[in-house]
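Novice: Predicted model and sequence follow; I will ask about them next.
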Amino acid sequence: MNRRRGALLAIAVLLTVPLARPATADVATADHGDAITEAVEDFATASGYPGIAVIVTDPDGTRHSAAYGVDAEGAPIASDTRMPVASVSKTITAAAVMQLVSAGRVDLDAPAYDYLPGFRIEDRRGADITVRHLLTQTSGITDLTLREKSLPQPATLAEAERRASRAELAADPGEKYAYTNTNFHLAARIVEKVSGVPFGDYLEREIFRPAGMNRTTTIDVTPEDLPADVADGHVYAYGLTPSVPEPHRFVNGSDGVITTPEDLARWLLVQQNDGVAADGTRILPAGVVRQMQTPRGDAPYALGWEVDRGKDGPEVGHGGIWFTYTADILLTDSGHGIAVIGNSGLGLANEGTGQLATRIADIADGEPADPMPSIRLWTDLVLAGFTLLTVVLGARRLARTGSWVRRHGDKPWWRLAARLLPRLAPTVLLFSLPYLIGLAVGGGRDVSLLQLAYYSPALMAWVFIAAVANLATIVVRVLGLRRHGVRRAEVAA
């Protein structure tokens, strides 16, 4: 399912580098089981995931399960390992809203203001934002009009509601699709306000427990609220995968669900059986699942679900990205459900687990799946080469400061400024990277400098060292020019 974000740099060599592969565990042996296991190992090795779990479901139950590798504490990944599923959570938030819609307690086309007294924006068009607009990501709020990751983080959905009042609108409500977590913070807050119970309690009572998702919960903020049995995820740098805590972020309603592969499979079965759980419990009224997964017109987003119109027909699913974990779910026309959770974040030359979900879907349908090229390591090695070259050139410039000053010291100040000011470019690039990468990779998503260090330590190291080296060049040359001017004045005297 080709609905993932594009990689920022095309600096890569399409080679496969064989690396040591940890033993797999918890693998089913039904039809295509060996091919699925091999695809999981291949993806994990090529993309730098220490651990990945995959579940394949049919409407009558789990068909395949495969787990690869270990978590940050060295424990084997298994089908009962608890992990975050990031924005896959939006499918659950949308289901909670649709339960209230089906009960007649929420009107999809009523203004969000009717349910959220603490949400009022200055733009008069804010009164036109409906509940449907929140669930279809068409409210007019974007990450560029409310930078939800860069701003101070709320601690509760009530605080997130108040923070959303600072938003501006990039378009009229309903006019344009723009993905932002803020819409689902507000949707979850509607569930709280209408139901009268905390959002997590509502999900536990109305979705998790009835669906048999007994090891699933939702949290407010990372990493503080993570359950004790959830290990840190990983980032990727130069072929290494160090474990790190997730950055501090508010995630409830948008990407706060913590679950297991088994529980996520139970959620897929609810979708595949028209809202009915594996034990026969009805979670959503008949027809609501189809309504949630059917977008209006050519929109890429339905009610909490992403829709990709490929050459073989539309596919429905949702990706999930933390900075230390990624996840994907996919529902195919052939009736399969695919769930993938990996314990490493998105990065350069790694578009997340969506690629693996698509490959698993192809295998489940009996189609061949080509091996993945190992371009993530090569991308970082190229960046490492640029970083080393930057260090060498920077040291060379500093060592030759004296000769530069003698050669240019008597020139007019404006010519000296013209030579030195371009060396501010790496610093400008450094502080522009959050916007540039958010625009190039996420279509306008918000990201902070710290979070970019999780996204690509190699890229950030190169740009940071380039900025420092060039700033040092400016400072040392200016000081050299000053000493040259003093000596020239003394000679003249």
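Specialist: Everything's here; your move.

Novice: switch to C-alpha atoms for all contacts and neighbour counts from now on
Specialist: Fine.

Novice: And the strands in the stretch 301-450 of the chain?
Specialist: Remark: strands assigned in the stretch 301-450 of the chain by DSSP state E, counting those that start in this stretch are 306-310, 313-321, 326-331, 337-342.

Novice: So which of these is the most surrounded?
Specialist: strand 337-342 (a mean of 30; mean count of other C-alpha atoms under 10 Å).

Novice: what's the spacing between that one and its chain's center?
Specialist: 15 Å (C-alpha atoms, centre = their mean, to the nearest Å).

Novice: contacting residues around it?
Specialist: The contact list for strand 337-342 (C-alpha atoms under 8 Å, 6 or more residues apart in numbering) reads 49-58, 83, 85, 261, 264-265, 268-269, 272, 325-331, 353, 356-357, 360-361.

Novice: want to compare, so here's the second one:
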Amino acid sequence: MTDDPHRCVDQRDVDAILDEFLRSVDVPGVAVSLFTSKGVTARAARGVSSLESPDIAMTPRTVGVVHSLSKVMTGTAVGVLAARGQADLDEPIVRHLPNVAGRDRFADTTMRHLLSHSAGFVRGPVPLLSEATRRDPLEQYVLGACLGAPRFAEPGEVFGYSELGIVVAGYVLQRIVRKPFVQAMRELLFEPAGMHRTTLDPFVAMTFPLCQQHVRTSSGNLVVRRRFDANLMTAPSAGVFSCAEDLARLGVVHLRGDRGNRGRPLLTATAAGHLHEPCVDVGLDIERGYGVAIASGPRYGDVLSVGHEGHYDGNWSKLQLIPDLGIGAAWLDNRGEDPTLRPRRQECFDQLLHLLGAGERSWQRDEEITGTSDSADVDPAAVAGTYGRLAGRALTITAEPNGLRATDGVTSVEYAHLGGRLYVASPAATGALKHIPWAPDPDSTRSALSVVGPARTPTHVLLNGLPYPRLR
């Protein structure tokens, strides 16, 4: 089945990739959709939606919770507002907040900060501090908890992945359009994009064919996880139910191929560029940045891809697109995150993109490709000091002849200079690291330490993408 005659994909090739995937892993069911700017070009599914109902097949329209891909949808809806001139990504959000305690803290915080994980927020969740009862759970959480949440940096200063930032952005979107977030998402994005099986309401999701979540017990058995972690308080960050076909339609919107209800793309070229253009570096040894709620990297051939994953216990989803080639792929399976599954998922995802003409995948940063480095290199002696987080041990960094040494009093690792502000551990040292935050990012091969702030007085370090503000 194909909606785009300009990209002919042999259905048998897609089926073969999924068949081989299920033969090599313990995933009950998987569904994918390939797309271009013209629309969905191929769909396929294999396996079952639940081990308890082996007669119900997984399909590209089978719905499941997509967790952090909700962030991409929230960012896309903000992009739609920006394309209409109804939102400014760089306007201080304080203008849209009610006159409540904590409001003044956002005088310099913008939607771009919130959606690119550079607002300085802790990751979350945070407890409700206000006893006031509000009819709107999202408003209750934002006004009663998020506005007073701890911050480890000034807006725009450093990357720090945060569900709270996305939640606040969703609330601001709601304030701008003067409609509940659930209704706003439906009218701004889901309906005009043709995402007819995408919803923030678990009771609506239950009316569609729904894949169950599967987790492994301590005894090694694969069982159904019966609880969906859907919460309207955090809906902008992780509350969406969707299917592989609808995720592909979201990708089509990003490639500016959907004409919406007004006969033109939902996103302008400028708005799409703002969503995809990296505005903050995650500080890893791989090419990974963030635009507006969407991550950049890896490269396929010589062009950069953008996308995001969504997973928690029991479901795993992914959306990846290559704007310069006008192609992308969406994936949904019902097994959940598992480090042993990640390589096979990535391999199959690459094979799907190759069917559309994508080149070989590479995570190399610009410094390694071009041999260039940031002109603002820092003196290792200036980095030396103590850095800390709200939870966990403080990090002490000392200057060494060949780079930096980091220790938390238990683990000690030497980092050699890679380029610019980035230092990396040797493969041998990285292999010995077992616990967070010392273990590298799942897509990295080396533990990475990145220096942030003025060259003579760094303010933070990023250890494998986790921000540590300087204590002394």
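Specialist: The structure has been received and is ready for your questions. In this text, all values refer to a predicted model and were calculated from it rather than measured experimentally.

Novice: returning to what we had before: which of the strands of the stretch 301-450 of structure 1 sits closest to Asn214 of structure 1?
Specialist: strand 337-342 (17.4 Å; C-alpha to C-alpha).

Novice: And stretch 73-90 of structure 1, end to end?
Specialist: 28 Å (C-alpha to C-alpha, to the nearest Å).

Novice: Any chance of the strands of the stretch 301-450 of structure 1 in a markdown table with distance to Ala160 of structure 1 as columns?
Specialist: A markdown table is the format used below for the strands of the stretch 301-450 of structure 1 (distance: least, C-alpha to C-alpha, whole Å):
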| stretch | distance to Ala160 of structure 1 |
| --- | --- |
| strand 306-310 | 24 |
| strand 313-321 | 20 |
| strand 326-331 | 24 |
| strand 337-342 | 27 |
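
Novice: of all these, which lies closest to Thr241 of structure 1?
Specialist: So among these, strand 337-342 is nearest, using C-alpha to C-alpha, at 12.5 Å.

Novice: so that closest one aligns onto which residues of structure 2?
Specialist: Across structure 2, the stretch matching strand 337-342 of structure 1 (TM-score structural alignment) is residues 328-333.

Novice: what's the mean deviation for that stretch versus structure 1?
Specialist: Stretch 328-333 of structure 2, aligned to structure 1 and superposed, deviates on average by 0.6 Å (mean C-alpha distance after the TM-score superposition for structure 1).

Novice: For burial, what's the neighbour tally of the nearest residue to Ala369 of structure 1 once chain neighbours are set aside?
Specialist: Spatial nearest neighbour of Ala369 of structure 1, chain neighbours left out: Arg359 (6.0 Å); criterion: C-alpha to C-alpha, 6 or more residues apart in numbering. By other C-alpha atoms under 10 Å, 24 other residues sit near Arg359 of structure 1.

Novice: what packs against the longest helix seen in structure 1?
Specialist: The residue-count maximum for a helix in structure 1 (DSSP state H) belongs to helix 457-492. The helices and strands touching helix 457-492 of structure 1, judged by 3 or more C-alpha pairs under 8 Å, 6 or more residues apart in numbering; DSSP states H and E, are helix 375-399, helix 401-408, helix 425-440, helix 449-455.

Novice: Out of those, which gets nearest to Glu192 of structure 1?
Specialist: Going by C-alpha to C-alpha, the one of those nearest Glu192 of structure 1 is helix 449-455, 29.6 Å.

Novice: What are the buried residues along the closest one?
Specialist: Leu449, Gln451, Leu452, Ala453, Tyr454, Tyr455 (16 or more other C-alpha atoms under 10 Å).

Novice: Pipe the residues you listed into a markdown table and attach distance to Val316 of structure 1 per row.
Specialist: Converted to a markdown table, these look like this (distance: C-alpha to C-alpha, whole Å):
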| residue | distance to Val316 of structure 1 |
| --- | --- |
| Leu449 | 32 |
| Gln451 | 29 |
| Leu452 | 29 |
| Ala453 | 31 |
| Tyr454 | 29 |
| Tyr455 | 26 |
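
Novice: So for Ile465 of structure 1, which of the helices and strands packed on helix 457-492 of structure 1 sits nearest?
Specialist: helix 375-399 (7.1 Å).

Novice: Measure how that closest one sits relative to helix 401-408, angle-wise.
Specialist: Counting by axes from the mean of the first three to the mean of the last three C-alpha atoms, to 10 degrees, helix 375-399 of structure 1 lies at 70 degrees to helix 401-408.
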